[in-house]
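Novice: pasting the sequence and the predicted coordinates here, then a few questions.
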Amino acid sequence: MNRIKVFSPATVANVACGFDVIGLALDNPGDEIEMWLSSEPGIRIREIHGADLPLEPSKNVCGVALQALVKKLPDPLNAGFEMIIKKNIQPGSGIGSSAASAAGAVVAANILLGEPFPKKKLVRFAMEGERLASGSAHADNVAPAILGGFTLVRSYTPVDIVGLPTPPGLWVTVIHPQIEVKTSDAREILKHKVLMTDAIKQWGNVAALVAGLYRNDYGLIGRSLEDVIVEPVRSILIPAFQELKIKCKEAGALGGGISGSGPSVFMLSTSEEIARNVADVMNNIYQPLGLEYHIHVSTVNQEGVKVISR
């Protein structure tokens, strides 16, 4: 096999209280990457559809992530890859656009090479793409994109990723206002110090969210979806954010918050019916604002990057 095409999913990072440590993968939307081995050494991005992004590998998250993988090969100087990227996740959307590209590139390359690296090792390579995109090599998007489901980053030094269970029947509704919030800009407005009382509350919510996922305790999950550190600062960048949270919960959502650095907002629900009712509520709130937006209703992607064809 010397050619492959993969689907790389959008992701929700932070999942409210888990800033930089918890994420989940979606079944839609997602990027598509077609990659093939080349007899000519080096990495070449032939085409990019759906976004105006650089073809130069050192300036593209796919290229940078793949370069990190190639460096760990026994014969890196002779490795050759070419690819075509189809971006279905808009950059700056808050649902892991850069992560999907980086994750898809390293998974595709690993399969073409006969899978010399375990999936968790691929997370470290994909993080280098995130470093290029945002200035920070965070894993809360790339880990679920590669591994699927919910993931927890226990440590960054060294990188230690823990897979978490997904309760049955869990659905995600995401609204993406068509405004761009760059991750690097969203990080700049964060406070560098937090109150001990806020930190204690946040730790409790993170621990309870993990416990809720293991116990299939939807009530506990809902009570844990509270961010007292990051959301109060970032929410001012998102139109009608507080109204979204209140009315979506009234419609039956367990709760939710800002997806990644925004502007997307996610809500978790216990059934497709509730998730689609939540989508209707989001639509009713945003339609009068005169702002373009997209709404995605999805199950949790348990597989991560998927092979479309080979």
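Specialist: Sure thing, it's come through. Numbering: from 1, shown residues only.
Novice: from here on, just use CA atoms for contacts and neighbour counts.
Specialist: Fine.
Novice: quick check, E34 in a helix?
Specialist: No: secondary structure of E34 (DSSP: H, G, I helix; E, B strand; the rest coil): strand, not part of a helix.
Novice: that one against F7, yeah?
Specialist: No: between E34 and F7 there is no contact under CA atoms under 8 Å: 9.1 Å.
Novice: neighbour count winner among those two?
Specialist: F7 (26 against 22; other CA atoms under 10 Å).
Novice: contacts only, for the more buried one.
Specialist: 30-33, 104, 305-308 (CA atoms under 8 Å, 6 or more residues apart in numbering).
Novice: among the residues you listed, which ones are buried?
Specialist: Buried residues within the contacts of F7, counting neighbours by 16 or more other CA atoms under 10 Å: 30-33, 104, 305-307.
Novice: would R46 count as being in a strand?
Specialist: Yes: counting by three-state DSSP, R46 falls inside a strand.
Novice: for L254, see how far away it is.
Specialist: 43 Å (CA to CA, to the nearest Å).
Novice: and L73, how many residues sit next to it?
Specialist: Quick note: L73 (other CA under 10 Å) scores 14 neighbours.
Novice: same check on G252?
Specialist: 18.
Novice: secondary structure class of it, three-state.
Specialist: coil.
Novice: for A16, same thing?
Specialist: Classified using three-state DSSP, A16 is coil.
Novice: cool, and S155?
Specialist: strand.
Novice: who are the contact partners of it?
Specialist: I161.
Novice: quick one on the thing from earlier: have a look at R46 and L254 and say which one is more surrounded.
Specialist: Neighbour tally, R46 and L254, criterion other CA under 10 Å: the higher count belongs to L254, 23 against 12.
Novice: mind checking how far that one is from T270?
Specialist: 7 Å.
Novice: same deal with L244?
Specialist: Counting by CA to CA - L244 and T270 are separated by 18 Å.
Novice: counting neighbours, go ahead and name the busier of the two.
Specialist: Ranked by neighbour count (other CA under 10 Å), L244 and T270 place L244 first, with 24 against 17.
Novice: need the contact list for the more buried one.
Specialist: 281-282, 285.
Novice: stretch 62-76: which residues count as buried?
Specialist: Those would be 62-70, for stretch 62-76 by 16+ other CA under 10 Å.
Novice: what do you get for stretch 269-284?
Specialist: For stretch 269-284, by 16+ other CA under 10 Å, it's 269-272, 274-279, 281-283.
Novice: tell me, how many residues neighbour I246?
Specialist: By other CA under 10 Å, neighbour count at I246 equals 12.
Novice: spatially nearest residue to the residue most central in space within the chain (excluding sequence neighbours)?
Specialist: Nearest to the geometric centre of the chain sits T11, at 2.7 Å (CA atoms, centre = their mean). In space, T11 comes closest to A25 once its chain neighbours are excluded; the distance is 4.4 Å by CA to CA, 6 or more residues apart in numbering.
Novice: want to compare, so here's the second one:
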Amino acid sequence: MKSIKVFAPATVANVSCGYDVLGFAVHTPGDEVVMHLNDSKQVSLDVIEGDEGRLPRNPLQNTVSAVVINYLKHLGVEQGVSIELYKKMPFGSGLGSSSASAVAGLVGINELMGGRLSREELLPFAMEGERLACGNAHADNVAPALLGGLVLIRSYHPLDVVKLPVPEGLSCALLYPHVEIPTKEARRILKDRIHISDAVTQWGNVAGLVAGFCTGNLDLIGRSMEDVIIEPVRAMLIPYFYDMREIAIAHGALGFSISGSGPSVFALCKGEETARRVAKALENKLSSNGIGVNTYVSSINTDGPKVTALTAASH
């Protein structure tokens, strides 16, 4: 029986000022999917661990199996597939939990089917998985989870995705405070009108951030990590957000912001040592105020998903 095990990484979407158009992958945490081919001609979701019973067991409603069903339908293939999903990351965290599951499933089935589609060609399937999970087919989590590195979504119609260079020595401190902010709620509270002056500031910061990554200018990256449109609204939902920003910068971070829709926060830093120092200081701030926290330190993951085991069919 042909089988595969795939790890897909968590992601930091928006990267401060790049709402819905920027995101990068990290090395940890992430989700793991194990997939076996069989003769049933059905896609089944046989095991889910780590979700505390919160995810749907119906293959048509769960992100990981739904994208596999759509992929096989696209190929015109009737193939039996048994799926096991091992959630290794928190829900509603702003770390791209649903996108990691979808990407791991897509990479797994594509490998088992002989790699018929490129990673770029898998992206629309992953985006539809996001639509199923949170009602919006955005790509700022699934694109970096699938392609690795820092990704710019230049356009959604038509889809135009650009993988940007990542400077050496850049490290990320990532913290998930144990408070839940559903993505739908975090999108609902956003304003639908903004001042032109705020838009101009935001455009300058997005351009500066992209330029900083492309030229390896870490100080420019730090100066450009300012979001005047989304962050001020969402920061209200995150305990001690502005205190944490002050702490992060005081301990050497280049910049600090919200990961995705929150409540996770991240700080980009020069080097792993600084990132660990920042992460520890932020963890101490939350813990001392009675808030549980998961802490991760990672460089930017330029590879994306990883096949960790592949077993050929026996004869």
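Specialist: Structure received. Everything numeric here is computed off the predicted structure, so don't read it as measured data.
Novice: before we move on, back to that, checking my notes, the residue nearest to T11 of structure 1 in a helix, right?
Specialist: No: if the criterion is three-state DSSP, then A25 of structure 1 is strand and not within a helix.
Novice: my read is that it contacts S8, right?
Specialist: No: with contacts counted by CA under 8 Å, A25 of structure 1 stays clear of S8, the gap being 9.5 Å.
Novice: shared neighbours of those two, anything?
Specialist: Residues touching both A25 of structure 1 and S8 (CA under 8 Å, 6+ apart) are 145, 304.
Novice: sorry, back to before: how about the buried residues of stretch 269-284 of structure 1 in a markdown table, adding secondary structure and distance to G18 of structure 1?
Specialist: As requested, the buried residues of stretch 269-284 of structure 1 are exported to a markdown table (DSSP: H, G, I helix; E, B strand; the rest coil; distance: CA to CA, whole Å):
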| residue | secondary structure | distance to G18 of structure 1 |
| --- | --- | --- |
| S269 | strand | 18 |
| T270 | coil | 20 |
| S271 | coil | 23 |
| E272 | helix | 24 |
| I274 | helix | 24 |
| A275 | helix | 22 |
| R276 | helix | 25 |
| N277 | helix | 26 |
| V278 | helix | 23 |
| A279 | helix | 24 |
| V281 | helix | 25 |
| M282 | helix | 24 |
| N283 | helix | 27 |
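Novice: what is the aligned counterpart of A66 of structure 2 in structure 1?
Specialist: Taking TM-score structural alignment, A66 of structure 2 has V64 as its aligned residue in structure 1.
Novice: within the helices and strands, which one has its match?
Specialist: helix 61-71 (DSSP states H and E).
Novice: same check on G129 of structure 2?
Specialist: helix 119-134.
Novice: what packs against the helix or strand that comes right after that helix?
Specialist: Following helix 119-134 of structure 2 in sequence order, the next helix or strand is helix 142-147 (DSSP H and E). With contacts taken as 3 or more CA pairs under 8 Å, 6 or more residues apart in numbering; DSSP states H and E, helix 142-147 of structure 2 sits against strand 3-13, strand 22-38, helix 97-112, helix 119-134, strand 150-156.
Novice: with structure 1 superposed, average distance for the very next helix or strand once past the shortest one?
Specialist: Next helix or strand after strand 150-156 of structure 2 toward the C-terminus (DSSP H and E): strand 159-164. Between strand 159-164 of structure 2 and its aligned partner residues in structure 1, the average distance after superposition works out to 0.8 Å, using mean CA distance after the TM-score superposition for structure 1.
Novice: I'd like the next helix or strand past strand 159-164 of structure 2.
Specialist: strand 170-177.
Novice: and stretch 111-121 of structure 1, end to end?
Specialist: 13 Å.
Novice: chain center to that stretch, what's the gap?
Specialist: 21 Å (CA atoms, centre = their mean, to the nearest Å).
Novice: wait, I175 of structure 1 sits on D280?
Specialist: No: using CA under 8 Å, I175 of structure 1 makes no contact with D280, being 10.6 Å away.
Novice: counterpart of S101 of structure 1 in structure 2?
Specialist: S101 of structure 1 maps onto S101 in structure 2, by TM-score structural alignment.
Novice: residue contacts, that match?
Specialist: Contacts of S101 of structure 2 by CA under 8 Å, 6+ apart are 8, 31-33, 63-64, 85, 87.
Novice: that one and A279 of structure 2, how far apart?
Specialist: 26 Å.
Novice: again, but for Y240 of structure 2
Specialist: From Y240 of structure 2 to A279 of structure 2 the distance is 15 Å (CA to CA).
Novice: likewise L72 of structure 2?
Specialist: L72 of structure 2 is 42 Å from A279 of structure 2, by CA to CA.
Novice: now do V228 of structure 2
Specialist: Applying CA to CA to V228 of structure 2 and A279 of structure 2 gives a distance of 24 Å.
Novice: reformat the helices and strands packed on helix 142-147 of structure 2 as JSON lines; add distance to I194 of structure 2.
Specialist: Listed next are those as JSON lines, based on distance: least, CA to CA, whole Å:
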{"stretch": "strand 3-13", "distance to I194 of structure 2": "21"}
{"stretch": "strand 22-38", "distance to I194 of structure 2": "20"}
{"stretch": "helix 97-112", "distance to I194 of structure 2": "29"}
{"stretch": "helix 119-134", "distance to I194 of structure 2": "24"}
{"stretch": "strand 150-156", "distance to I194 of structure 2": "20"}
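Novice: show me the one of these that comes nearest R223 of structure 2.
Specialist: strand 22-38 (16.5 Å; CA to CA).
Novice: buried sites along that closest one?
Specialist: Applying 16+ other CA under 10 Å to strand 22-38 of structure 2 flags 22-37 as buried.
Novice: residues contacting P165 of structure 1?
Specialist: Contacts of P165 of structure 1 (CA under 8 Å, 6+ apart): 149-150, 213-214.
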